[in-house]
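[1] predicted model, plus sequence, below.
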Amino acid sequence: MSISFVLVEPSRATNVGAAARAIKTMGFNKLILVGSELHLTPEAGWLAHGATDILESVEVMPDLASVRQRFDILVATTARERGTPRQFFDPQQLSQHLKQTGSASIALVFGREASGLSNDELESCDLFSYVPLANDYPSLNLAQAVMVYSYALSQTLSNIDASLSASQARADSGQLQALKQKAEALLVELEAGEDKKLKQWLLDGMARLGERDCKLAHQLLNDIKRKLG
């Protein structure tokens, strides 16, 4: 398993520097910025302190769609929406779930300080997570949220079995995205592709499957398609 932290269009260089420091403190080393080069500013370095190496290795990508192409699982960090069929993990639940994902490459996505992630960006993600707060305000700022998640997920990394062979890792990689594509194609074949609530419920549920259950779901969809055809 590999975990990267993605900041979408951050507006404050100090938050970028503090985020770099947070992830390095917890044993991570991959920071990606979408639509921003604030890691190059002096202000980012002021807050990074001993994590300037993280800033120096930051990768800049033009949009979240480009990130989507690179990772097996995208986790959106967002406020919990009431009345939505989406299911949300808190950081500890997310950590426990990710232990079941095998060798997947995972990107934890943080939205803009003022407005978060757009609806289209949320739709491109697989899992959804939020930090339960005692009060609605004040909320966590960007760097604080990165610290909370990097701490929670550091416990996951410390317990992951690193004995997966390279060939096994390649076999496991992309399994979820292939499953979701197969499910979407099946919905179209069943003339249910326009049912947005059903589609979201199905795809979100698949994203919550562990590695073993994901393989079984592949087998089930293959059996259904074979029966239909």
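    Cool, the structure landed.
[2] contacts and neighbour counts: CA atoms only from here.
    Noted.
[3] SS state for the spatially most central residue of the chain?
    Central residue of the chain (CA atoms, centre = their mean): Val75, 2.1 Å from the mean position. Under DSSP: H, G, I helix; E, B strand; the rest coil, Val75 falls in the strand class.
[4] surely it meets Cys125?
    Yes - contact between Val75 and Cys125 holds when scored by CA atoms under 8 Å: they sit 5.9 Å apart.
[5] can you count the residues close to Thr41?
    14 (other CA atoms under 10 Å).
[6] put this next to the previous one:
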Amino acid sequence: MPLSFVLVEPTRPANVGAAARAIKTMGFDQLILVNSTLHLEKEAHWLAHGATDILDNVKVVSSVEALRDNFDQLIATTARERGTPRQFLTPESLQETLVNQAGSVNRIALLFGRESSGLTNSELAICDLYSYVPLHADYPSLNLAQAVMVYSYALSQVNNRLRSISTKAEDGQLQALKSRTRNMLMQINSNEDPKLAQWLLDGMSLLGDRDCKMAHQLLNDISKKLD
């Protein structure tokens, strides 16, 4: 289950270097930057401190949307929003979800937004899962490098646990389920309540392997009836 860390338009090279150091310390090796070349700055290399190989192999993409076709799951790290139907997972809950998806999800990208404003609403809409770090109310934010360290530590446990599971993920099974569901909703003209459709698709992003397979079977049965 390869996991890539994505920094969206970071503004400080020091944060890029510190993020590279954090992910290497926890056993990860893929850092992606969106619309940024700060990994080339000297300050980034100073802060990487032993992880300059991560910076040397950074992949740069033009937008969050450009990531969509290359990953089974896009996970947004963001502040928890009250009054939204989205489900926000803590790093620990995210760890459990990814372990349960070991057979249906392969390529994962974890997105961190801009230091000043985070991810935009349109970028959040592209993502499959949403995660936040519960913090003390009197000090409600982590800086970018700290957030990367928190998640790289928590998700390093995913790699440790999966080593004992002889499961090879079938590429795209979860995204295929969501795509089939979208097509079926269009087929039955279910466009009167887009929020309900989004709720259904968001829920599918949380399905474990067994439930994903059962949902595929259910769609097969529904398709036969519709045909």
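    Arrived safely, thanks for sending. Since the model is a prediction, treat every value here as computed from it, not as a measurement.
[7] quick one: TM-score?
    Taking TM-score structural alignment, normalised by the length of structure 2 as the basis, the two superposed chains have a TM-score of 0.95; 225 aligned residues with a CA RMSD of 1.4 Å.
[8] roughly how far apart are the residue nearest to the centre of structure 1 and Ala217 of structure 1?
    Counting by CA to CA, to the nearest Å, the separation of Val75 of structure 1 from Ala217 of structure 1 is 21 Å.
[9] for Ala104 of structure 1, same thing?
    Per CA to CA, Ala104 of structure 1 is found 17 Å from Ala217 of structure 1.
[10] quick check on the two: which one has the bigger neighbour count.
    Ala104 (23 against 16).
[11] how near is the residue nearest to the centre of structure 1 to Met1 of structure 1?
    In this view, Val75 of structure 1 and Met1 of structure 1 are 14 Å apart by CA to CA.
[12] what of Ala104 of structure 1?
    From Ala104 of structure 1 over to Met1 of structure 1 (counting by CA to CA), the distance is 5 Å.
[13] what about the strands in structure 1?
    Per DSSP state E, structure 1 carries strands over the ranges 2-8, 31-34, 59-61, 73-77, 88-89, 105-110, 127-129.
[14] can you pull the contacts of the spatially closest residue to Val16 of structure 1 that is not a sequence neighbour?
    Once flanking residues are discounted, Val16 of structure 1 sits nearest to Ala44: 5.9 Å by CA to CA, 6 or more residues apart in numbering. Applying CA atoms under 8 Å, 6 or more residues apart in numbering to Ala44 of structure 1 gives the contacts 13-18, 38.
[15] ok, and the most crowded of the residues you listed?
    Going by other CA under 10 Å, Val16 tops these with 29 neighbours.
[16] pretty sure that residue is touching His39, no?
    Yes - using CA under 8 Å, Val16 of structure 1 is in contact with His39, at 6.3 Å.
[17] ok so, going back, so which of the strands of structure 1 gets nearest Arg226 of structure 1?
    Distance to Arg226 of structure 1, taken as CA to CA, is lowest for strand 73-77 among the strands of structure 1, at 27.6 Å.
[18] which residue in structure 2 aligns with Glu191 of structure 1?
    Glu191 of structure 1 maps onto Asn189 in structure 2, with residues paired by TM-score structural alignment.
[19] meant to ask about Gly174 of structure 1, not that
    By TM-score structural alignment, Gly174 of structure 1 lines up with Gly172.
[20] helices along structure 1, start to end?
    13-25, 42-48, 52-56, 64-68, 91-98, 119-123, 142-159, 166-172, 175-189, 196-207, 211-228 (DSSP state H).
[21] mean deviation of the fifth one from structure 2?
    Once the two models are superposed, helix 91-98 of structure 1 sits on average 0.5 Å from its counterpart in structure 2 (mean CA distance after the TM-score superposition for structure 1).
[22] what helices and strands are in contact with that helix?
    helix 142-159 (3 or more CA pairs under 8 Å, 6 or more residues apart in numbering; DSSP states H and E).
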